[in-house]
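> Sequence and computational prediction follow.
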Amino acid sequence: MSIQMIVTDLDCTLLRSDKTLSDDTVRILRQCQAHGIKVVFATARPKRTVIPYFDQVQADAVIAHNGAVIHVGEQTIHHCGIASDIKNDILLSISKDYPEVRLSVEINDILYANFDVTSLWNGIQQRKTDFTDLPDLPAEKIIIRVSSLDEMARYTRYLPENLYLEMNEELGLIMHVDATKHAAVARLADYFHCSLNETVAFGDNFNDVGMVRRCGIGVAVGNALDEVKAAADEICESNDNDGVARWLEANVLSRMAGQNRL
């Protein structure tokens, strides 16, 4: 099978534990691009925190906010957010019923929060708010600290049917039902005229399961959750051992080199 598109999660998948890309990873991704293969980052992060990695690799696209937004270069080709009035209702209702709960919301690539977010994300700029003064714009996602299934059930009751709550590293992400990584990958495949069957996806966490299952080859890194490994076709080395790069080198670049020698 030839590979037309590489889609990879960032944190705990492509990035090492110190949040850096190794020189080998950058080199191998660029070599794949030189062969005409698209490289896509798929992350729950906002684009502003992806830019350093984007610049290193010159990725062809970024799936941000877990699939709510798709960026190709400077162009936003898809946005699937939470309607402004619904966003306001959820934030005001939860903060009223649970005033101690830490809440934040991403609106137009700006983070608004009712607490000092540096306790969770060092170096991230925010706008402090009680959610009564938010801009009248849709939100990419609402973020709430969640540590158990019971807490997830508690907050899910505030959501209309077109939103869902997903847990990602003890954070609850409230998003539109159409904002998923696997739906975004399908959109990008159409945009780039690529086949999903000729796409490889790498991931480690719950929000990667859909794209790992849906793509032609789904690969879980060695440090992935068991649920991701169960959904994957293959398992590569861990993120700290450059698992994504090692897999691409062995299964994409080496095979292409072998074909060129024939």
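Perfect, I can see it now. Residues are numbered from 1 along each chain as shown.
> CA atoms for contacts and neighbours, from now on please.
Fine.
> how about the strands in the stretch 101-250 of the chain?
With DSSP state E, counting those that start in this stretch as the criterion, the stretch 101-250 of the chain has strands at 103-107, 110-113, 127-128, 141-145, 163-168, 171-176, 199-203, 217-220, 234-235.
> Throw the ones you listed into a markdown table and include distance to R187 and mean neighbour count, thanks.
Formatted as a markdown table, those follow (distance: least, CA to CA, whole Å; neighbours: other CA atoms under 10 Å):
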| stretch | distance to R187 | mean neighbour count |
| --- | --- | --- |
| strand 103-107 | 22 | 22 |
| strand 110-113 | 25 | 19 |
| strand 127-128 | 32 | 14 |
| strand 141-145 | 19 | 23 |
| strand 163-168 | 20 | 18 |
| strand 171-176 | 16 | 23 |
| strand 199-203 | 13 | 29 |
| strand 217-220 | 17 | 27 |
| strand 234-235 | 24 | 18 |
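> which one of those lies closest to Q31?
Closest approach to Q31 among the strands of the stretch 101-250 of the chain (CA to CA): strand 199-203, 15.8 Å.
> re the thing from before, looking at the strands of the stretch 101-250 of the chain, spot the one closest to I86.
strand 163-168 (9.8 Å).
> Next, the angle from that closest one to strand 141-145.
50 degrees (axes from the mean of the first three to the mean of the last three CA atoms, to 10 degrees).
> centre of the chain versus strand 163-168, how much separation?
The chain centroid and the centroid of strand 163-168 are separated by 13 Å, computed with CA atoms, centre = their mean, to the nearest Å.
> what does that strand rub up against?
For strand 163-168, the surrounding residues in contact (CA atoms under 8 Å, 6 or more residues apart in numbering) are 82, 146, 152, 156, 172-177, 205-207.
> quick check: angle from that strand to strand 171-176?
150 degrees.
> Distance to I77 for the strands of the stretch 101-250 of the chain - can I get that in TSV?
Shown next, in TSV, are the strands of the stretch 101-250 of the chain (distance: least, CA to CA, whole Å):
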stretch	distance to I77
strand 103-107	17
strand 110-113	19
strand 127-128	27
strand 141-145	18
strand 163-168	21
strand 171-176	17
strand 199-203	20
strand 217-220	25
strand 234-235	31
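> Take this one as well and set it beside the first:
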Amino acid sequence: MKAIITDLDRTLLRTDKSISEYTCAVLKKCHDRGMPLMAATARPERAVLTYRSQVGFDALTTLNGARIILPSGVLENGIAPRSAEAILRRVVDIPDVALSMETGEGAFSNKPIPEWNFRAFEGFPALPTESTIYKILLSHEGETIQPEVERALTPDTYMTVAEGKLIQVMSTAATKWNGIRAMLEAAGIHNREAIYFGDDYDDIEAIKNCGTGVAVSNAIAEALAAADIVAQSNDMDGVAHYIEKNLL
């Protein structure tokens, strides 16, 4: 394998969102041997800066592929403004919906979320900014709203559900796999020469298409079924143990 690519939450990160000293040491050995380290995550760039400095990732796919940070620059796959407005008009009146949006100017929400640095915006379904719309996020404390959100999608958007409750709407061009392909192409590495570690639905395509696809043992059943190999759980530093045993 010429490149290591990993998801962050519930894969490389422990449940408390930390990276162990052991994992950092193993990844440093990979870096020292000239093996590119890449991450693919649903998190925005601002939420991975600490991990980037700890690990020294060479490239990042953030926001499920809506924003890709390469050594040579940034690629963006945002939702078309017309599509974003159409979706917002259809979902804004769902009772008690928590609605937020990741944009090039930061995150906006119909309810203030200071711990996530989301700014309150009362103007939905109008767009809060003219900058790139990366992702629309919806959640509900009561009954599921997935069918209503699915009906609101436009032909150029799709949705995923994270941890069974957070609905994420993105451009069809914004997928982890598209981001991974862009990172590998920039590095001159074929996808069959890369190993991928993941745990959730949005990791399955990469698990299937990379040369080696690894699911941590705490992954969802569908990711475990798609994987070539199952590593130890995220809380047992499964990614690092697999790398140390098989790649170093």
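Looks like it arrived, so ask away. Predicted, not measured: the structure shown is a model, and the values here were computed from it.
> Drop the TM-score for these two in here.
After superposition, the two chains reach a TM-score of 0.94 (TM-score structural alignment, normalised by the length of structure 2), with 245 aligned residues with a CA RMSD of 1.8 Å.
> quick one: which of the strands of the stretch 101-250 of structure 1 is nearest V228 of structure 1?
Going by CA to CA, the one of the strands of the stretch 101-250 of structure 1 nearest V228 of structure 1 is strand 217-220, 6.1 Å.
> which residues of structure 2 does that closest one align to?
Using TM-score structural alignment, strand 217-220 of structure 1 lines up with residues 212-215 of structure 2.
> Which residue ranges of the stretch 1-150 of structure 1 form helices?
Assigned helices in the stretch 1-150 of structure 1, in chain order: 23-34, 51-57, 84-97, 149-156 (criterion: DSSP state H, counting those that start in this stretch).
> Tabulate these in CSV, adding columns for distance to V40 of structure 1 and mean neighbour count.
Below are these laid out as CSV (distance: least, CA to CA, whole Å; neighbours: other CA under 10 Å):
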stretch, distance to V40 of structure 1, mean neighbour count
helix 23-34, 10, 16
helix 51-57, 9, 15
helix 84-97, 29, 16
helix 149-156, 30, 13
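> which stretch among those comes nearest D133 of structure 1?
Across those, closest to D133 of structure 1 is helix 84-97 (CA to CA), at 9.5 Å.
> What's the match for E161 of structure 1 in structure 2?
Under the alignment (TM-score structural alignment), E161 of structure 1 pairs with P155 of structure 2.
> Out of the strands of the stretch 101-250 of structure 1, the one nearest D60 of structure 1 is which?
Across the strands of the stretch 101-250 of structure 1, closest to D60 of structure 1 is strand 199-203 (CA to CA), at 14.0 Å.
> Read off where the closest one ends up in structure 2.
So strand 199-203 of structure 1 sits over residues 194-198 in structure 2, by TM-score structural alignment.
> Could you tell me which residues make contact with Q33 of structure 1?
So Q33 of structure 1 contacts V39 (CA under 8 Å, 6+ apart).
> repeat for the one 4 residues further on
Under the criterion of CA under 8 Å, 6+ apart, the neighbours of I37 of structure 1 are 3-6.
> Could you see which of those carry over to structure 2?
Mapping the contacts of I37 of structure 1 onto structure 2 (both residues aligned by TM-score structural alignment, their matches' CA atoms under 8 Å) leaves 4-6 still in contact.
> Among those, which one sits closest to V57 of structure 1?
I6 (12.6 Å).
> What does L15 of structure 1 correspond to in structure 2?
Superposed on structure 2 with TM-score structural alignment, L15 of structure 1 falls opposite L13.
> Distance of the closest residue to its match other than its chain neighbours relative to F197 of structure 2?
Residue nearest to L13 of structure 2 in three dimensions, not counting chain neighbours: I19, with 5.3 Å by CA to CA, 6 or more residues apart in numbering. Going from I19 of structure 2 to F197 of structure 2 by CA to CA, to the nearest Å gives 15 Å.
> Likewise for F118 of structure 2?
On the measure of CA to CA, F118 of structure 2 and F197 of structure 2 end up 29 Å apart.
> isn't the residue nearest to L13 of structure 2 right up against T11?
No. Between I19 of structure 2 and T11 there is no contact under CA atoms under 8 Å: 10.2 Å.
> Give me the more crowded residue out of these two.
T11 (27 against 19; other CA atoms under 10 Å).
> Isn't that one up against D199?
Yes. At 6.1 Å, T11 of structure 2 counts as touching D199 under the criterion of CA under 8 Å.
> residues bridging contact with the two, i.e. touching both?
With CA under 8 Å, 6+ apart, T11 of structure 2 and D199 have common neighbours V216.
> so what's the residue positioned nearest the centre of structure 1 up against?
The structure's structure 1 has its C-alpha centroid closest to T43; by CA atoms, centre = their mean the separation is 1.6 Å. With contacts defined as CA under 8 Å, 6+ apart, the neighbours of T43 of structure 1 are 9-11, 62-67, 181.
> C236 of structure 1: which of those residues is nearest?
Taking CA to CA as the measure, C236 of structure 1 lies nearest D9 of the contacts of T43 of structure 1, at 13.8 Å.
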